[in-house]
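Colleague: attaching a predicted model along with its sequence, questions to come.
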Amino acid sequence: MRVIAGECKGRPLKAVPGTNTRPTTDKIKESIFNMIGPFFEGGNGLDLYGGSGGLGLEALSRGMDHFIFIDKDQKAIHTIKENIKQCNYEDRTEVFRNDAKRALKALHKREAQFDMIFLDPPYAKQMLIKDMEEIEKLELLSIDGRIVAEHGTDVSLPEHIGNFHRIRQETYGKTTTITIFRRH
C-alpha cells in the first residue's frame, strides 16, 4: 500500500495487522480518486472507518486541508497514527478511537461539517444506510459534499438516501463496489 498521487506520492503505508481490516487496494483507491478528484483545493474530510487511514491520507496528499480518522480498533488507531507520521500530517489530522455512531454524535456537538466522508466499514458489519441517515440528521456533510461508500457487491444502496443523491457507482471484481453520493 502507498500514497498514489500528490505531495506524498509513493510514500509507503502500513496495513493494520490481522484479518479484521480489509485495506482498499491501490487500484481501487486510484479509481476512487479518478471519480471524485483527482485533486482538491482544500476542504475537510472524515474517514469514519479509518482502518489504515489510506483514503484520508490520499485525500490530504491531493490537496484536502484537514482529516479526522475514526476507528474502534486499537490496532487500526495505532496504524493510522504511524501512517500520518510517515506523511508528516500530524498538524492536519485528528484520530479518535470510537464506534461510528458515537463518533458522529461527538462531531455534531463540535458543529463539524465535512466536504468528503469516506465510509468503508467491514463488509460483514455494514450499516451504510443507517450511517448516512445519521450523517444527514446531524448535518455533517456540507452542501455539495460527497460521501464515498465502499461495500460488498451484495449490498445495494438506493438512488436517494434523504438529501443524498447517488451520482456514481462502479463495481471492481466480484467483491467490491464504490458508490458515491452528493448532498443537494
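Modeller: Good, I have the coordinates.
Colleague: for the rest of this, base every contact and every neighbour count on C-alpha atoms.
Modeller: OK.
Colleague: and stretch 164-173, how far from the chain's centre?
Modeller: 15 Å (Cα atoms, centre = their mean, to the nearest Å).
Colleague: buried ones in that stretch?
Modeller: 164-166 (16 or more other Cα atoms under 10 Å).
Colleague: which of those residues lies closest to Pro38?
Modeller: Arg166 (18.9 Å; Cα to Cα).
Colleague: wait, doesn't that closest one sit right on Arg182?
Modeller: Yes. Contact criterion Cα atoms under 8 Å: Arg166 and Arg182 qualify, at 6.5 Å.
Colleague: all the strands of the chain, in order from the start?
Modeller: 44-47, 66-71, 93-97, 114-119, 141-152, 160-161, 164-172, 176-183 (DSSP state E).
Colleague: and those as JSON lines, adding distance to Asn20?
Modeller: Shown next, in JSON lines, are the strands of the chain (distance: least, Cα to Cα, whole Å):
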{"stretch": "strand 44-47", "distance to Asn20": "17"}
{"stretch": "strand 66-71", "distance to Asn20": "12"}
{"stretch": "strand 93-97", "distance to Asn20": "16"}
{"stretch": "strand 114-119", "distance to Asn20": "16"}
{"stretch": "strand 141-152", "distance to Asn20": "15"}
{"stretch": "strand 160-161", "distance to Asn20": "28"}
{"stretch": "strand 164-172", "distance to Asn20": "21"}
{"stretch": "strand 176-183", "distance to Asn20": "16"}
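Colleague: put this beside the first:
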Amino acid sequence: MAKSRTKQQNQRPAGHIRIISGQWRGRKLPVKDVIGLRPTTDRIKETVFNWLSPYVRNSRCLDLFAGSGGLIFEALSRYANSGLLFEKDPSAASQLQQNIDLLDADNATLVRGDTLHLLTTVPEHRYDLIFIDPPFRQDLLEDCCAKLEANNWLSADAVIYIEREKELNQVKLPANWTILKEKQAGQVCFELYQRT
C-alpha cells in the first residue's frame, strides 16, 4: 500500500517552473512532485543568472542533476549553445523530455541514468558551464566534482555552479577551482567557481 502511494506521489504534477529571461521568457513548464526534487527558486535563479551573464551565451552546458530543468532551460533560453541533462528519476526524466519537446529545444539532450556512473564515461565534448545541484544529504557533491576533472568533462576555463545544503561546509573541491561568488538563502548555499 505504501509503495503505490509513493508511486502516485512521484507522478503527481507539483506545479511549474518559470523561465525568467531570454527567448522563452515567461514560459511556465510543469514539474512532477518527485521526492527530493527542489526546483531552484526564482529569487536564487535571478541572482545566479546575473552572475552567469558573461558566460551563458554560446556555452556548452551540462546539468548533472537536472530535476525540474529550471537551470538548464534558463541557460538555453539565454542562448547557450547546447545543454546536456542527466536525470536518474524516471518520472522527473519523463517530464524533462516532455518539456524539451514543448520548447522544441533541439539543442537539449536528456540522458537518463545515475550521474556518478555517467561521469565515468569519456564525454563527446567538454563543457563550459556546469550546474551541480544534487539531492541534499546524499554525499554526491565531492565525487561528482572529482569525476568531472578526472574524466575530462570540463573546458579549460569552465564555470561551475554549485547549490548545496548550508550544513555541508567542509567540501573538498578540485584545487584548480577558484570561487567567484557565493551566497546563502535560508538552508541553501549557492556558489560559482571557475576552473583555472
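Modeller: Perfect, I can see it now. It should be emphasised that the depicted structure is a prediction, and the values quoted were computed from it without experimental measurement.
Colleague: which one's the longest helix in the first structure?
Modeller: The single longest helix within the first structure, with elements called by DSSP state H, is helix 74-87.
Colleague: that one vs the second structure, average offset?
Modeller: When the second structure is superposed, helix 74-87 of the first structure averages 1.3 Å from its matched positions, counting by mean Cα distance after the TM-score superposition for the first structure.
Colleague: quick one: that helix aligns where in the second structure?
Modeller: The alignment of helix 74-87 of the first structure onto the second structure (TM-score structural alignment) spans residues 90-103.
Colleague: contacts only, for the most centrally placed residue in the first structure.
Modeller: Most central in the first structure under Cα atoms, centre = their mean is Phe118, positioned 2.2 Å from the mean C-alpha point. Shown in contact with Phe118 of the first structure (Cα atoms under 8 Å, 6 or more residues apart in numbering): 45-49, 55-56, 147-149.
Colleague: and the corresponding residue of the first structure for Leu76 of the second structure, how many neighbours?
Modeller: Aligned by TM-score structural alignment, Leu76 of the second structure pairs with Leu60 of the first structure. Applying other Cα atoms under 10 Å, we find 27 residues neighbouring Leu60 of the first structure.
Colleague: repeat for Tyr49 of the first structure
Modeller: 22.
Colleague: with Ile35 of the second structure instead?
Modeller: The number of residues near Ile35 of the second structure, taken as other Cα under 10 Å, comes to 12.
Colleague: that one against Lys7, yeah?
Modeller: No. Using Cα under 8 Å, Ile35 of the second structure is not in contact with Lys7, being 10.2 Å away.
Colleague: which non-adjacent residue is nearest Asn83 of the first structure?
Modeller: Leaving aside its sequence neighbours, Asn83 of the first structure sits nearest to Leu13 (Cα to Cα, 6 or more residues apart in numbering; 5.7 Å).
Colleague: same thing with Asp115 of the first structure?
Modeller: Asp115 of the first structure's closest residue in space is Gly145 (Cα to Cα, 6+ apart), at 4.3 Å.
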